[in-house]
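Chemist: No letters, just coordinates:
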């Protein structure tokens, strides 16, 4: 599917959901001001150029197209999408620090250890986790609560992907495996050392599809 076709599909799904959200006033991001939830204007290309220039970053193509065609929208996965200007770190222009997922306690190797050896592994993984620059080469795209964050990778081999940070288990890797945070019905397929990769629009549309099932199907 082309980028424009996918964005059109995302826009249609948002348009389908918004009247229901407005009627029910009971979505996960209801703590956000009403206008912020439902009003989203496309961001002019010149404004995005200025933001990129000021911060020394380049938005991944699909994310930039989303901002230009749909807007700087806050309704989304987790506790809602971070507003664009608040999502940028001082070190967002730096190189993304990882060339492979840091699976931490979610790795098969750690999970397979005898209980007597897990504490030592836990401490070692925690020290390695602490050394990873968490704000380099990313935008904070969504907060899931409990110190779990969705990051949009801005550069390097994983550019455009959504990676999750969860310090409690020393995990910094793809969204795959975290689907249950957005979909209570999601069936977790078990620990893997190769979590599924989600690019921005895949991640956002996955959440939209869950919302359609929960709200539109309920209405019908």
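Modeler: On my side now, so go ahead. Every value quoted in this text rests on a predicted model; they were computed, and no experiment measured them.
Chemist: contacts and neighbour counts: CA atoms only from here.
Modeler: Noted.
Chemist: now stretch 197-213, how far from the centre of its chain.
Modeler: 10 Å (CA atoms, centre = their mean, to the nearest Å).
Chemist: Which stretches in this structure count as strands?
Modeler: In the chain, the segments counted as strands under DSSP state E are 138-145, 148-153, 162-166, 171-174.
Chemist: got those as TSV, with mean neighbour count columns?
Modeler: Shown next, in TSV, are these (neighbours: other CA atoms under 10 Å):
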stretch	mean neighbour count
strand 138-145	22
strand 148-153	24
strand 162-166	24
strand 171-174	24
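Chemist: number of nearby residues for residue 168?
Modeler: Each residue near residue 168 was counted by other CA atoms under 10 Å, and the total is 12.
Chemist: so what's it up against?
Modeler: Contacts here follow CA atoms under 8 Å, 6 or more residues apart in numbering; on that basis residue 168 touches residue 147.
Chemist: where's it relative to residue 147, distance?
Modeler: 8 Å (CA to CA, to the nearest Å).
Chemist: Residue 136 now?
Modeler: From residue 136 over to residue 147 the distance is 17 Å, taken as CA to CA.
Chemist: quick revisit: I'd like to know which of the strands of the chain is closest to residue 108.
Modeler: Ranking those by proximity to residue 108 (CA to CA) places strand 171-174 first, at 12.7 Å.
Chemist: list the helices and strands the closest one packs on?
Modeler: Where contact means 3 or more CA pairs under 8 Å, 6 or more residues apart in numbering; DSSP states H and E, strand 171-174 is packed against strand 162-166.
Chemist: Let's have the strands of the chain in CSV, adding distance to residue 59.
Modeler: Below are the strands of the chain laid out as CSV (distance: least, CA to CA, whole Å):
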stretch, distance to residue 59
strand 138-145, 9
strand 148-153, 9
strand 162-166, 13
strand 171-174, 18
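Chemist: and of these, who's closest to residue 65?
Modeler: The nearest among those, by CA to CA, is strand 148-153 at 14.3 Å.
Chemist: angle of the closest one against strand 138-145?
Modeler: 160 degrees (axes from the mean of the first three to the mean of the last three CA atoms, to 10 degrees).
Chemist: what about the residue lying closest to residue 30 once chain neighbours are set aside, neighbour count?
Modeler: The shortest distance from residue 30 to any non-neighbouring residue, by CA to CA, 6 or more residues apart in numbering, is to residue 37 (7.9 Å). Per other CA under 10 Å, the neighbour tally for residue 37 reads 21.
Chemist: Check it against this one:
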């Protein structure tokens, strides 16, 4: 099932914000419990055509039905088609966002079939065929696998300690876990 209850998501985000008025929950000061409007389906299709990919259905439907970030895990969801309005190049996430949009990068095969624990030297080579969804800080990111046998999974990359490992079978469970966590 790919459809989302956008009204229910917005209600839940308002509840989270009401319980956290001082923005103490991790990432809340960055995303501010704000959910941008959804993207028009034509804009999502144009993104896919430009990059030669098909977004996993759960993510595709989220940005087209619920919203294009930022409220979400980590420091919040990165927007799909346009950089953050306040992007000034000082956040690592902004650089990752721009790198993902280089011609052909998202359509390349995801190079891993198994988790890669431990320190990582060649991060840029490993993230081909994935879309950065959110930053955790300290060079750690959540990434959505776009192609190959792991397509649709969410992986976390932590080049210093944790490696590059799957953390969720799909966008729906990953995002819903964030929505329902205390």
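Modeler: Looks like it arrived, so ask away. Model, not experiment: these values are computed from the prediction.
Chemist: Nearest to residue 72 of the first structure among the strands of the first structure would be which one?
Modeler: strand 138-145 (11.0 Å).
Chemist: for that closest one, packing partners?
Modeler: Packing partners of strand 138-145 of the first structure (3+ CA pairs under 8 Å, 6+ apart): helix 84-87, strand 148-153.
Chemist: Could I get the contacting residues of the residue mapped onto residue 162 of the first structure from the second structure?
Modeler: Per TM-score structural alignment, the equivalent position to residue 162 of the first structure in the second structure is residue 154. If you count contacts by CA under 8 Å, 6+ apart, residue 154 of the second structure has them with 142, 143, 144, 145, 166, 167, 168, 169, 170, 171, 174.
Chemist: what residue of the first structure takes the place of residue 130 of the second structure?
Modeler: Under TM-score structural alignment, residue 130 of the second structure pairs with residue 138 in the first structure.
Chemist: Its match contacts residue 151, correct?
Modeler: Yes: Residue 138 of the first structure lies in contact with residue 151 (CA atoms under 8 Å); the separation is 5.9 Å.
Chemist: How many residues are close by the corresponding residue of the first structure for residue 67 of the second structure?
Modeler: Under the alignment by TM-score structural alignment, residue 67 of the second structure pairs with residue 71 in the first structure. Residue 71 of the first structure has 18 neighbouring residues, counting by other CA under 10 Å.
Chemist: wait, isn't residue 71 of the first structure in contact with residue 40?
Modeler: Yes: under the criterion of CA under 8 Å, residue 71 of the first structure makes contact with residue 40 at 5.3 Å.
Chemist: quick one: residue 71 of the second structure from residue 47 of the second structure, how far?
Modeler: Taken as CA to CA, the span from residue 71 of the second structure to residue 47 of the second structure is 21 Å.
Chemist: And residue 83 of the second structure, by the same measure?
Modeler: 13 Å.
Chemist: higher neighbour count, those two?
Modeler: Using other CA under 10 Å as the criterion, residue 83 of the second structure and residue 47 rank with residue 47 on top: 17 against 13.
Chemist: which residue in the first structure lines up with that one?
Modeler: So residue 47 of the second structure corresponds to residue 51, using TM-score structural alignment.
Chemist: so what's the residue lying closest to residue 3 of the first structure once chain neighbours are set aside up against?
Modeler: Leaving aside its chain neighbours, residue 3 of the first structure sits nearest to residue 62 (6.9 Å; criterion: CA to CA, 6+ apart). Shown in contact with residue 62 of the first structure (CA under 8 Å, 6+ apart): 3, 160, 200, 201.
Chemist: Residue 62 of the first structure matches what in the second structure?
Modeler: Under TM-score structural alignment, residue 62 of the first structure pairs with residue 58 in the second structure.
Chemist: Now do that match against residue 152 of the second structure, distance only.
Modeler: 8 Å.
Chemist: now do residue 51 of the second structure
Modeler: 17 Å.
Chemist: Could you check which of those two has the larger neighbour count?
Modeler: The neighbour comparison of residue 51 of the second structure against residue 152 (other CA under 10 Å) goes to residue 152, with 23 against 18.
Chemist: Closest to the centroid, which residue in the second structure?
Modeler: Against the mean C-alpha coordinate of the second structure, by CA atoms, centre = their mean, the closest residue is residue 133 at 1.5 Å.
Chemist: Hmm, residue 77 and that one touching each other?
Modeler: Yes: with contact defined as CA under 8 Å, residue 133 of the second structure reaches residue 77; the gap is 5.4 Å.
Chemist: residues in contact with residue 56 of the first structure?
Modeler: With contact set as CA under 8 Å, 6+ apart, residue 56 of the first structure has these partners: residue 93.
Chemist: Check the contacts of residue 62 of the first structure for burial and list the buried ones.
Modeler: Neighbour counting by 16 or more other CA atoms under 10 Å classes 160, 200, 201 among the contacts of residue 62 of the first structure as buried.
Chemist: mind giving me TSV with the residues you listed and columns for distance to residue 127 of the first structure?
Modeler: Formatted as TSV, these follow (distance: CA to CA, whole Å):
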residue	distance to residue 127 of the first structure
160	28
200	30
201	33
